[in-house]
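Student: One predicted model, sequence on top.
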Amino acid sequence: MFSRTMLSCLTIGVMVILPLGIADPLGIAGEPAQPLEVGSAKQLLFDERFMAESENVKIVMNQPKKLGPVLKPDKRWEDFRFTSYFTVLQEGDLCRMYYSCFSEDQWNYDEVEVTWRDYAFLCYAESDDGIHWRKPNLGIVEYNGSKDNNILARSIVDGTVFIDPKDVPERRYKLLHTVGAHEGGLRISSSADGIHFNVSEKPVVPWCPDSQQNMFYDQRRGKYVAYLRAVRELMGIDANEWRMVMRCEVDDLDDWSKSDPQIIFRPDADDPPDVDFYTNACSLYPWAADAYFMFPAAYHHYPAEYGNDGLLDISAAASRDGVRWLRPDRGPYIPLGTKGEWDAMFNMMGVGMVRQGDKILQYYNAVDFGHGGTRDESLDIESAQGRRRWGWMGAAEQRLDGFYSADASYEGGWITTPTLKFSGNFLELNINTSSAGSAQVELRDESGQAIPGFTLQDCDTIMTNDVRHRVSWKGNADLSALAGRPVQLHVEMRSAKLYAFQFVEK
């Protein structure tokens, strides 16, 4: 049960009071608070922003539905494996995947520089539906005497591709990456078409984070933001600490002098001591207001005598500003498969999402052995024992806005929002009441009094599973007379999940 006083949220290692953009429903020094302006933007329920008061309602993480593998290594240049570092972009009906692979054993330490230089590739695939992928022949990079392949570049493994809305069309696509085995400094390459990249020879910073280099333009903040594995020497990380996420913010991609790296996600006292977080797959959610999601790989280490080995699955975190993060539920977002399945021991989320109607597709790389399970022997063709062409890409299907929800118990519960101001004519809910559940909505004034005509008794009972159910009161759904006025939403539910709400125009 939440209350007015429970407005602080526990982030990873930090207690944050009143995150950016959240109005204080109690006001400062006892003064009345200003209403929270929600306009006509969709609002998600993954924290207490819209739960000034509640009873028998809690925030719950919702696991997506696994759809199985959608892309496998089947080319000679993919002969060793796909890596876990990849990006998915959606432009209209076209889905693009940028992934990396090795044709030879990348852990052949006798020739590691040669392996990462000559046998590591950045590749490209595309799809019309996000499920069925093709590998077009691009004619860019020669492999074994032929350019008849889908290779974009050599020796780039850890990159993330993003669209830059600020730059000229000739540099619309950006690729943040290092070269080789995370060497050569952090670089930004560019492309006009997302296929032909001018690979930068000059780093923007000298340091080289391990793992995937993730960056995007944050239109909410008007800045470029990078989410990277924290560099131990740069951040002063203790020798007994492992993987964590740092964030950099820049106005100019060529000038990182004021990037101010900060650690924003790390294990805390509620995590087991032998767990750290690998890749982050952070993104700004484009279909709602003030919503960022991160899907870090939780790495649970085996005992030290097993070396750098252990299990990885995919967890989830949410933020209103991309800086302060919370984990309402610390269980796995995409759990490991059962023993013997293709994703039984090692899962990592790729960067990006695809929207298909009212569904969200996400993608992860997985194998059925642990982090160190392949490093004790060279996996040449003779000794592969079935472990060639591993690291498949799988898809998972999530409900639109469905990562988290405010869930009412079977016995019933309720939430009351802080005072809001909206624009629009109708109220729509993304809600699932279940067959035995229901919901009603009451509109109240800023003093908490029910507005005549919009009481619980007037509300037409909601019994549905709908991403945009229009609320009505005795058949009337028109709220235009209340637009711009301070109101509170009071929602009573039984056996229901409320994902989001939105005031919409006609």
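Tutor: Nice, thanks for sending it over.

Student: okay, CA-based contacts and neighbour counts for the rest of this
Tutor: OK.

Student: ok, longest helix in this structure?
Tutor: With secondary structure taken from DSSP state H, the chain has its longest helix at helix 112-118.

Student: One more to weigh against that first structure:
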Amino acid sequence: MSSDKLLEDQNIIDIGSRLELFVDNFLISQLEGVSRNLHSPVPQEIILNFDSPWDGSLSAYSSIFQDGEKYKMYYRGRPMPQQLSSMTSEEMWAWIPDNWSGGSVTCYAESNDGVNWVKPNLGLFKSEVTGEKNNNIILVTDKNKWPNATDNFVAFLDKNPNVEPSAKYKGIGRHFVGGGYHTGNKAFKSSDGISWSLIQDELIHVDKGHTHDAQNIVFWDSFRNRYVEYHRKFREGIRETRTSTSTDFLNWSDQVHVEFGDAPKEHFNNLLVLPYDRAPHIFLGFGSRLNTDRDDFLNSPTDGIEDGVFLSSRDGVNFDRSFMEGWIRPGLDIHNWIHLGTSPSWGLLQTNKNELSLYWQNGYHQADHVCHLRRGTLRLDGFVSMNASYTGGTFITKKIKFTGKFLLINFSTSVVGTIRVELQDFEGNPIAGYTMDDCFDIYGDSTEYIVKWKDNFDLGFLSEQLIRLKIYIKDGDLYSIQFKE
């Protein structure tokens, strides 16, 4: 919690005017008849098929972000050799060392709305499959400079306010160092997101052992003014994640393991972390959870089956695993019940006023099936809600300080449901004029609603004072709160 402004009393939280989600128990002091509910994204359309000759069923590791009015995507393109589909697991792992390196390309797609995506014909590199430049490839293997980077190249828009225009876009891709292990990343830059070059020859994120062989990610943390990276590393036979930070992108802190408290250990093929744009002090984690104790339904040589899980963090190291259940399930399609068959992408887009879009991959590692990306949607801030049934319930926050005049809530009720808010002093006594009875019934559905108490809604006189919120919910959900001018 070092990133949050805590006063001497550890139960007092200064939230200022920032938006707060309920992804963890950070704000909550007491619960009665109310619980936190995880909301899964609603599956929508397939937005991209990996059906070009230069991508295919081994395509993976997509990174997606908004850049002005354009949405951009980068992904690994790799066709699947027919012989792989009939190999045993032992045969596949024997085949990989001599045949895998150099076969991947980095591809680019774009969209004006986050829904309809195209693979532009960039004409930059010849495809080894077609021998033509009519493709969307933006990076190929350089055997001397980056022999393996295209296996898992990830790009991001650098939001550092001091970024050089020539490095507005940055990227990382793995690099082998001795013993066949992936022990570091090559660092790339670009002024336009299309033409890429190395920042330096030296590696960054160097680690020992079996590391970096998944989707490694990096981004600018605007809340803490630093870069953050995450890469996979095995620990005691478990696929886990390590992280480090930097102020200049080239010199990094000592790496530490991401921790999950007392949660059971699980394999994460990828743990894709990003700050939530509307509340950048909170990191969201989209995990590709691999269950190696169960076989897939397709007799594949790969191990286990996979789904997507939801995590969150307030410091980037310690992650809350309140929700162990699957967040993105493989579903009815048998082709998704496979290793990397249901794997979230890195990225979260606001595709309209009230909607978030995220993406996941389905159908990996099958020569006779088209691997693709699917879009899913959530309401704005709609990851986790404070929920109560028809019988109703209340929860009380810890002591908080805020700045602003109005309390905004993101909520939804049924036609018989309601939400009410009471303001209390730091000792838990209702504040006159702002009691539960003074609060108008709140019902309906809104992502930004101003709470009113009879004729009162201006809370400026309480700004910077210690208060509590007592919130009553009946047959409804509360997704976020924010004090605002």
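Tutor: That came through fine. Owing to the predicted nature of the structure, the values given are computational and were not obtained by experimental measurement.

Student: which residues sit against the longest helix of structure 1?
Tutor: With C-alpha atoms under 8 Å, 6 or more residues apart in numbering as the test, helix 112-118 of structure 1 has contacts from 104-106, 108, 154-155, 180-181.

Student: Using JSON lines, lay out the residues you listed together with secondary structure and distance to Asn280 of structure 1.
Tutor: Listed next are those as JSON lines, based on DSSP: H, G, I helix; E, B strand; the rest coil; distance: C-alpha to C-alpha, whole Å:
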{"residue": "Glu104", "secondary structure": "coil", "distance to Asn280 of structure 1": "27"}
{"residue": "Asp105", "secondary structure": "coil", "distance to Asn280 of structure 1": "25"}
{"residue": "Gln106", "secondary structure": "coil", "distance to Asn280 of structure 1": "23"}
{"residue": "Asn108", "secondary structure": "coil", "distance to Asn280 of structure 1": "27"}
{"residue": "Arg154", "secondary structure": "strand", "distance to Asn280 of structure 1": "24"}
{"residue": "Ser155", "secondary structure": "coil", "distance to Asn280 of structure 1": "22"}
{"residue": "Gly180", "secondary structure": "coil", "distance to Asn280 of structure 1": "21"}
{"residue": "Ala181", "secondary structure": "coil", "distance to Asn280 of structure 1": "19"}
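
Student: Show me the two of those residues that sit farthest apart.
Tutor: Pairwise distances across these (C-alpha to C-alpha) peak at 17.7 Å, for the pair Asn108 and Arg154.

Student: Start from the N-terminal end of the stretch 301-450 of structure 1 and give the strands.
Tutor: Secondary structure of the stretch 301-450 of structure 1 by DSSP state E, counting those that start in this stretch: the strands cover 310-314, 317-319, 325-326, 346-349, 354-356, 359-367, 392-399, 404-408, 413-416, 420-422, 426-432, 438-444.

Student: Ok, the stretch 51-200 of structure 1 next?
Tutor: According to DSSP E, counting those that start in this stretch, the strands that the stretch 51-200 of structure 1 contains are 53-55, 57-61, 65-71, 81-91, 94-102, 120-127, 133-134, 151-154, 160-163, 173-179, 183-191, 197-198.

Student: In three-state terms, label the residue of structure 2 positioned farthest from its centre for me.
Tutor: The C-alpha centroid of structure 2 is most remote from Ala432, which lies 42.2 Å away (C-alpha atoms, centre = their mean). State at Ala432 of structure 2, reduced to three classes by DSSP: H, G, I helix; E, B strand; the rest coil: coil.

Student: Now do the same for it: its match in structure 1.
Tutor: Using TM-score structural alignment, the equivalent of Ala432 of structure 2 in structure 1 is Pro452.

Student: Let me know how buried the corresponding residue of structure 1 for Arg224 of structure 2 is, in neighbour terms.
Tutor: Residue pairing (TM-score structural alignment): Arg224 of structure 2 is matched to Arg221 of structure 1. Burial of Arg221 of structure 1 is recorded as 11 neighbouring residues (other C-alpha atoms under 10 Å).

Student: mind listing what Arg221 of structure 1 touches?
Tutor: So Arg221 of structure 1 contacts nothing (C-alpha under 8 Å, 6+ apart).
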